[in-house]
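Asks: got a predicted structure here, sequence first:
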Amino acid sequence: MSNADFDRVAHLLGEGVPPSRIHTDQPSPARIYDYWLGGKNNYPVDRDVAETILAMAPTTRASIRENRDFLLRAVSFLAHRGIDQFLDIGCGLPFSPNVHEVAQRVIPQARVTYVDSDPIVRAHAQALMQSGDMEHIAVLHADARDPEAILQHPDTRRVLDFGKPVGVLLVALLHFVQDYDNPAQIISRLMREVPAGSYLVISHGTADFNPSGALEATESYRATSSYVPRTGAAIESLFLGMPLEEPGLVPIAQWPDPSVPARAEEFGLYAGVARKA
């Protein structure tokens, strides 16, 4: 997806979405993403906006799906390395397979705390997970910009044991955090809480793959929405010096296999996984 496409998408996703109440007659970013993924938790207003965006930026759906695939690859990767608990911040609407389903295929007792600031996500997640094993799953309505509230929430403490390694998932989240909200500080607080052997998983939008007009597009994002594409160097710095697993920070389709075609301009995302030493 080009910078101009991302600008138009971010603008549309930022329009008319209520901050604290659920309305089925106004579009929701979470439900629009659900539609692009092929889910059923969306309404005509969401589908109308989603199709309008696709008309302007046809690669959007492919980018969203590739990001989802990366999330599941990363969770499986960590589970096979013995990580049995995950903190998924900015989780979006439940969409099978979910993080806990992928992790529990490898480690049946794996635990997940899901976090999202959209009340729509909490409402849907609680309804859809009622039949699940709530001993191993929690869903929080919280803002990523307040990591203390996430870490100290009773449900987080109920499900996760911070004496053991945790997989911290910040997938397609940090490009919605403005510089003045200090994403590095947010990550630092999260990673201070987890012990050595924990992992940090990030995917993040970038302008690197379409350099022409990147500065103009970035200024436009800031004027119309909270979307902040960052350079590869800036994204790598968010790992706070923790060593990256191979193949490092790469176009999202190439993690963990750099031999896969990058399709970098189409997807417009970097991805990486780091281990806390």
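Replies: That came in fine, so what should we check first?
Asks: going by C-alpha atoms from here, please, whenever you check contacts or count neighbours.
Replies: OK.
Asks: can you point out the buried residues in stretch 46-56?
Replies: 46-47, 49-51, 53-54 (16 or more other CA atoms under 10 Å).
Asks: and the strands in the stretch 51-200 of the chain?
Replies: Taking DSSP state E, counting those that start in this stretch as the test, the strands found in the stretch 51-200 of the chain are 85-89, 111-116, 137-141, 167-171, 199-205.
Asks: before we move on, back to that, quick check: the farthest pair among the buried residues of stretch 46-56?
Replies: Pairwise distances across the buried residues of stretch 46-56 peak at 12.3 Å for D46 and L54 (criterion: CA to CA).
Asks: take the buried residues of stretch 46-56 and keep only those in helices.
Replies: Applying DSSP state H to the buried residues of stretch 46-56, the entries found in helices are 46-47, 49-51, 53-54.
Asks: residue farthest from the centroid of this protein?
Replies: Each residue of the chain has a distance to the centre, and by CA atoms, centre = their mean the biggest one is for S212: 26.4 Å.
Asks: what kind of secondary structure is it in?
Replies: coil (DSSP: H, G, I helix; E, B strand; the rest coil).
Asks: show me what the longest helix anywhere in the chain is packed up against.
Replies: Criterion DSSP H: the longest helix present in the chain is helix 60-79. Packing partners of helix 60-79 (3 or more CA pairs under 8 Å, 6 or more residues apart in numbering; DSSP states H and E): helix 29-36, helix 44-56, helix 99-106, strand 167-171, strand 199-205, helix 264-267, strand 269-275.
Asks: I'd like those as TSV, with distance to S63 appended.
Replies: Below are the helices and strands packed on helix 60-79 laid out as TSV (distance: least, CA to CA, whole Å):
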stretch	distance to S63
helix 29-36	10
helix 44-56	11
helix 99-106	19
strand 167-171	13
strand 199-205	10
helix 264-267	5
strand 269-275	8
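Asks: included below, for side-by-side comparison, is a second structure:
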Amino acid sequence: MQNTHEVAQAVAPESKIIYVDNDPLVLTHARALLFNTTDEGVTTYIDSDFHNPEQIISDARNTLNFTQPITVMFMGVLGHARTYDDMTRIVRTVMDAVPSGSHLVLCDGTTDSQAYVTLCEEYAKSGGVPYHPRTQDEIHAAFDGFELVEPGFVPITAWRPEPTQARVSRPIAAYGGVARKP
């Protein structure tokens, strides 16, 4: 499996990718393994908590051109937002900062499976940063005001599977989509 910057720079060598995290282990990994795959591209990271989106935007302006469309990816992380209001504030703050034509890619765990909800509760008891599964409606609301790309807001297993890949017979407790900012 390839990292985001490897995929992006293989398609568009000039791509600039910024990862954001504040976990010391993840940052050690980033320092060791995140490097450009092309001479034209940039791959870097910001040491920040996503609960501080204003700082992330400020730091990202050092690398990204905020007059050109930007893709923002929240992949399985917004369950770590303390509340639903925090989740929507984070997404809105970041997406308000990027120009028209930018994209939001977002997926997260849902409350559709009691087994998954219980797993998240047990994980929190272990001392890990709590993960709060949201309802499908709550995750879908993060896309309000944006134009969803086909196939829309769906279980992540239904998002553009390879033609030769067998479809999963039942959805998993994770939904998401891709949307364009008008």
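Replies: Yep, that arrived. None of these values were measured; they are calculated from a predicted model.
Asks: among the helices and strands packed on helix 60-79 of structure 1, which is nearest P247 of structure 1?
Replies: Among those, the nearest to P247 of structure 1 by CA to CA is strand 269-275 (8.1 Å).
Asks: for the top helix by length along structure 2, buried residues please.
Replies: In structure 2, taking DSSP H as the definition, the longest helix is helix 84-97. Within helix 84-97 of structure 2, the residues that count as buried by 16+ other CA under 10 Å are 84, 87-91, 94-95.
Asks: give me the angle between it and strand 71-75.
Replies: Per axes from the mean of the first three to the mean of the last three CA atoms, to 10 degrees, the angle that helix 84-97 of structure 2 makes with strand 71-75 is 160 degrees.
Asks: so P165 of structure 1 is in contact with R192, correct?
Replies: No. Contact criterion CA atoms under 8 Å: P165 of structure 1 and R192 do not qualify, at 11.6 Å.
Asks: quick one: contacts for F35 of structure 2?
Replies: When contacts are counted by CA atoms under 8 Å, 6 or more residues apart in numbering, F35 of structure 2 touches 42-44.
Asks: same thing but at 7 Å, please
Replies: Contacts of F35 of structure 2 were listed using CA atoms under 7 Å, 6 or more residues apart in numbering, and they are T43.
Asks: how far away is it from I17 of structure 2?
Replies: 10 Å (CA to CA, to the nearest Å).
Asks: residues in contact with both of the two, list them for me.
Replies: Shared contacts of F35 of structure 2 and I17 (CA under 7 Å, 6+ apart): T43.
Asks: what lines up with L64 of structure 2 in structure 1?
Replies: Aligning on TM-score structural alignment places L64 of structure 2 opposite L160 in structure 1.
Asks: I should have written T44 of structure 2 there, sorry.
Replies: Under the alignment defined by TM-score structural alignment, T44 of structure 2 corresponds to A138 in structure 1.
Asks: likewise for L104 of structure 2?
Replies: In structure 1, L104 of structure 2 lands on L200 (TM-score structural alignment).
Asks: that match and A277 of structure 1: what is the separation?
Replies: On the measure of CA to CA, L200 of structure 1 and A277 of structure 1 end up 11 Å apart.
Asks: more neighbours: those two, which one.
Replies: Relative neighbour count places L200 above the other of L200 of structure 1 and A277, with 24 against 10, counting by other CA atoms under 10 Å.
Asks: state the distance from the residue most central in space within structure 2 to R167 of structure 2.
Replies: Centroid-nearest residue in structure 2: F74, 1.4 Å away (criterion: CA atoms, centre = their mean). Using CA to CA, F74 of structure 2 is found at 24 Å from R167 of structure 2.
Asks: cool, and A141 of structure 2?
Replies: For A141 of structure 2, the distance to R167 of structure 2 - CA to CA - is 26 Å.
Asks: wait, T37 of structure 2 touches Q9, no?
Replies: Yes. Counting by CA atoms under 7 Å, Q9 is a contact partner of T37 of structure 2 at 6.5 Å.
Asks: the two: which is more packed in?
Replies: Neighbours were counted for T37 of structure 2 and for Q9 using other CA under 10 Å; Q9 has more, 21 against 18.
Asks: and the more buried one, what's its match in structure 1?
Replies: Using TM-score structural alignment, the equivalent of Q9 of structure 2 in structure 1 is Q104.
Asks: contacting residues for that match?
Replies: Going by CA under 7 Å, 6+ apart, the list of residues near Q104 of structure 1 reads A110.
Asks: distance of the counterpart of R82 of structure 2 in structure 1 relative to D143 of structure 1?
Replies: By TM-score structural alignment, R82 of structure 2 lines up with Q178 in structure 1. Distance, Q178 of structure 1 to D143 of structure 1, by CA to CA: 13 Å.
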